[in-house]
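Trainee: Dropping a prediction and its sequence here:
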Amino acid sequence: MALDLLLSGGTLLDARTGDTRRADVLIRDGKIAAVGDDLGGAPEADGVAVYDASGKTISQGWMDMHVHFREPGQEHKETIETGARAAAFGGFTAVACMPNTEPPIATRDVAEFVRKRAEGLAVDVYPIGTVSKGRKGEELAEMADMAAGGAVAFSDDGSPVQHGGLMRRALEYARTLDKPILGHEEDLTLNPHGHMNEGAVATRLGLPGIPGLAEEAMIARDALLAGFTGGRVHVCHISTAEAVDIVRRAKARGVPITTEACPHHWALTDAAVEASSYDTHTKMHPPLRTAADVQAIKDGLADGTIDVIATDHAPHAGFEKEVEFIEAPFGILGLETCWGLTVRDLVRPGVLTLAQAVHKLAVAPREILGLDVPSVEVGAEANLTVFDDSTEWTFEQRHIRSKSHNTPFVGAPMVGRAWAIVNRGQFVEAEA
């Protein structure tokens, strides 16, 4: 059924320019029919359902360019449908799915499967293909074929490409396709068996550490390769101060490199592992780092070194996380808590303006992936997020829309809510 809806009384924020104005948005048949003042009395709005957006902001729909929806092969953790449900609750109208599925998104048919499974959902779901066949780091995957099947980027995700020559060829090939390589940047020879940040806390807890050096050395390598080949590198989930500085210096040299930060890497430190008595919900990869690293991430977001806010949404079933710390898989949920942590830790303290935060959610991810940024203009397909930056609330179990429940933020205070999305002719309202 076609969507007819009037968003009334809200503030329209253009995520491209940062401009704001009070405006109603009239949607007819899933498209924006009018933008202006007091459209409720206009003849074209007769009989249209009204959503009261008073006190709320309306922007282009947000995108998370780094999620794990686990389908195919790991549907006990998450499915494309349940992942999209979590995305909608978090205010996202689009996501890009990492390829560490079973089988991995390493061939065109699997990329097309992901797209097919997302048909009819209110959230656009884009597949990310592998760099190497089977994510084994030995031979390039059929990148052009996957791109033809809908892959928007390439990554070996948690199995980072260790062979420098293979990465060089991947960047050269991806450049011909105008696609980025998304890197889980880690030299595995520098981290054979770590489980949390290498440092004083890990020493006290008796846990093998993951040194920041492993991340930094690989970013430095890939920055050099990107500069040499002209291929685009996107650094996933950056986590250390030195890593941020490496990207900053590479950008200053004109290297085609971008990066993202995840809320857990600015909201928590490795002290959370100790304070929680080895709670496996504090185990992620890259791991939680130090207070100095947190500050560096905030500085990088503020000065533009870090382009994107992403979540690395990584669901795991309860039985997988309810084990000893060293036996637990890495990863936590991120979609449902992203905006509440962004406003709480970045917007309200003045690290980012509201417009800057929304730009890192709505515009930058799509630009990096070569996707069209939604337009809030008459005739455009309605692709919108309705949110605020003022509501103070506590994240609870009942707010989780994912199939899994692995998050350390249950009981955490949040600021700012995503209230609804409009996309693909559908209106999805987040229940309080």
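Mentor: Happy to help now that I have it. Numbers count the residues shown, from 1 in each chain.
Trainee: all contacts plus neighbour counts: C-alpha atoms, from now on.
Mentor: Noted.
Trainee: can you tell me which helix or strand Arg366 belongs to?
Mentor: Here Arg366, judged by DSSP states H and E, is contained in helix 364-369.
Trainee: Which SSE is immediately downstream of that helix?
Mentor: Helix 364-369 is succeeded, C-terminally, by strand 384-387 (DSSP H and E).
Trainee: give me the number of residues near Glu216?
Mentor: 24 (other C-alpha atoms under 10 Å).
Trainee: any idea which element it lies in?
Mentor: helix 212-229.
Trainee: Please point out which parts of that helix sit buried.
Mentor: 212-220, 222-227, 229 (16 or more other C-alpha atoms under 10 Å).
Trainee: on that earlier part again, and the helix holding Arg366, what does it pack against?
Mentor: strand 62-67 (3 or more C-alpha pairs under 8 Å, 6 or more residues apart in numbering; DSSP states H and E).
Trainee: still on that earlier bit, could you list every helix and strand that the helix holding Glu216 packs against?
Mentor: helix 164-177, strand 233-235, helix 241-252.
Trainee: these two touch, right, Glu172 and Gly227?
Mentor: No. Taking contacts as C-alpha atoms under 8 Å, Glu172 lies outside contact range of Gly227: 11.0 Å.
Trainee: returning to what we had before: hey, which of the helices and strands packed on helix 212-229 is tucked in deepest?
Mentor: strand 233-235 (a mean of 26; mean count of other C-alpha atoms under 10 Å).
Trainee: second one coming, line it up with the first:
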Amino acid sequence: MTTLLKSAIIIDAFSPYHKQTKDILINDGIITKIDTNIPKKDGYQVVELDNLHVSTGWFDTSVSFGEPGYEERETLRHGIQVAAKSGFTDVAINPNTSPIVDNKSAVEFLINKVNGSATNIHPIGALTQRSKGIEMSEMYDMQQSGAIAFGDYNKPVSNDNLLKIALLYAQNFDGLVLSFPKNNSIAGEGVANEGKNSTLLGLKGIPALAEEIQISRDLFLLGYTGGKLHIPTISTAKSVQLIKEAKKKGLNVTCSVAVHHLFLTDDELHGFDANKKVTPPLRTEEDRNALLKGIQDGTIDIITSDHSPIDVEHKKVEFSTAKDGTIGLESAFGALNTLLDLETMIKCLSNNPRERFGLDKITIKENEKASLSIFNPEGDYTFSEENIISTSKNSVFLDKKLQGKVYGVFNNNQLVLNS
């Protein structure tokens, strides 16, 4: 198949065509020519779209689907279509299914289920058996079957020695360990950020300290053991500072932030909308600004949607009893596009996550594989249910003003566009 992208503005700091408007010719999934004007020919699949922009394919490092076990929330096949139409060529799948992804058979099931799709999936294996935090999982076997990292989704490793052993053991095969930043003893039964708003609303609070003390512990352990540590979805100003200091000391640590923590604060909770109940909780404006600064100065490496579909039965309930989580694939670009310049966004959505999680490096030039996200950064709109492709509709961004349009992806010699 031959595909021709006409008048595409290329956003790729590693490409010789960065910020240039070019035609891109793709034959059998490989970029064969980039030039100012490539003539159309019979049989070409031609893409001509308003203000067409392309970048290297986006990689979301924290995506949950339902299957297996919670197919009513999202199936793998439909979820992969959602990811593609949201601009993501690659997604890392969290292990929070039923059964938990804690062995090589479970990893292989995920990969084989959607093999050949436009969007690639990369399973994250559970760090501990059944994500119970008691015994270490079969990490090496899972990596041999395709797992790219190991962590218990939204569950902290409370056992200090277990995390120490995991960091030591993973070094034998260059494994990446994830440690969710939450101290359950301090967080207790909290459901919202501890502060002015939780007090006014009568909601049990989760102190920022619950995140920061866990990160401090993780960094001390990493300094002792060595190895590779990734801290997902940080949310406080102090967390940014702790990781910044650790990097200066030479520790091999990275971190991510969820889009909603860059965009929203706990002021959103006054309507008791359970869609706004997420983990970690939405924090303060001071925290939000510190996170944005952390993106700009390179302390925060990766941005994720932290996509987590929850069925209506577990969201249309009282705030304190609702399940945590928001979908985020469809709204990720539109939200980030209101906050960040395109180069910074692409670095945190593509280059940095690919490098940290061990995916092949890609760039937009001739004789390279075409792995492209396709979008238009212009145009404001209000995000509504009409913009949601996911089976579950639990979006924290409903009724928010976003900017830009994702057209889709070209990856694995397949073009997927929004209708």
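Mentor: Sure, I can see it. Note that the coordinates shown come from a computational prediction; the quantities given were computed from them, not determined experimentally.
Trainee: now for the buried residues of helix 212-229 of the first structure, which pair is the farthest apart?
Mentor: Gly212 and Thr229 (25.9 Å; C-alpha to C-alpha).
Trainee: quick one, which of the helices and strands packed on helix 212-229 of the first structure is nearest to Pro208 of the first structure?
Mentor: Between those, helix 241-252 lies closest to Pro208 of the first structure; by C-alpha to C-alpha that is 20.8 Å.
Trainee: what stretch of the second structure does the closest one fall on?
Mentor: Helix 241-252 of the first structure lines up with residues 237-248 of the second structure when matched by TM-score structural alignment.
Trainee: Next, the mean deviation of that stretch compared to the first structure.
Mentor: With mean C-alpha distance after the TM-score superposition for the first structure, stretch 237-248 of the second structure departs from the first structure by a mean of 0.6 Å once superposed.
Trainee: Show residues contacting that stretch.
Mentor: With C-alpha atoms under 8 Å, 6 or more residues apart in numbering as the test, stretch 237-248 of the second structure has contacts from 211-212, 215-216, 219, 234, 253-255, 286-288, 290-291, 294, 299-300.
Trainee: Tell me which entries of the residues you listed lie within helices.
Mentor: Glu211, Glu212, Ile215, Ser216, Leu219, Glu286, Asp287, Arg288, Ala290, Leu291, Gly294 (DSSP state H).
Trainee: got JSON lines for those residues, with distance to Thr199 of the second structure too?
Mentor: Shown next, in JSON lines, are those (distance: C-alpha to C-alpha, whole Å):
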{"residue": "Glu211", "distance to Thr199 of the second structure": "19"}
{"residue": "Glu212", "distance to Thr199 of the second structure": "21"}
{"residue": "Ile215", "distance to Thr199 of the second structure": "26"}
{"residue": "Ser216", "distance to Thr199 of the second structure": "27"}
{"residue": "Leu219", "distance to Thr199 of the second structure": "31"}
{"residue": "Glu286", "distance to Thr199 of the second structure": "18"}
{"residue": "Asp287", "distance to Thr199 of the second structure": "18"}
{"residue": "Arg288", "distance to Thr199 of the second structure": "20"}
{"residue": "Ala290", "distance to Thr199 of the second structure": "23"}
{"residue": "Leu291", "distance to Thr199 of the second structure": "24"}
{"residue": "Gly294", "distance to Thr199 of the second structure": "28"}
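Trainee: Where in the second structure does the helix holding Glu216 of the first structure fall?
Mentor: Helix 212-229 of the first structure maps onto residues 208-225 of the second structure, going by TM-score structural alignment.
Trainee: try stretch 319-334 of the first structure
Mentor: Taking TM-score structural alignment, stretch 319-334 of the first structure hits residues 313-328 over in the second structure.
Trainee: just how off-centre is the matching stretch within its chain?
Mentor: The gap between where stretch 313-328 of the second structure is centred and where its chain is centred comes out at 20 Å by C-alpha atoms, centre = their mean, to the nearest Å.
Trainee: one step back: among the contacts of stretch 237-248 of the second structure, the buried ones, what's the PyMOL command?
Mentor: Entered in PyMOL, the line below selects the buried ones among those, by 16+ other C-alpha under 10 Å:
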select buried, resi 211+212+215+216+219+234+253+254+255+287+288+290+291+294+299+300
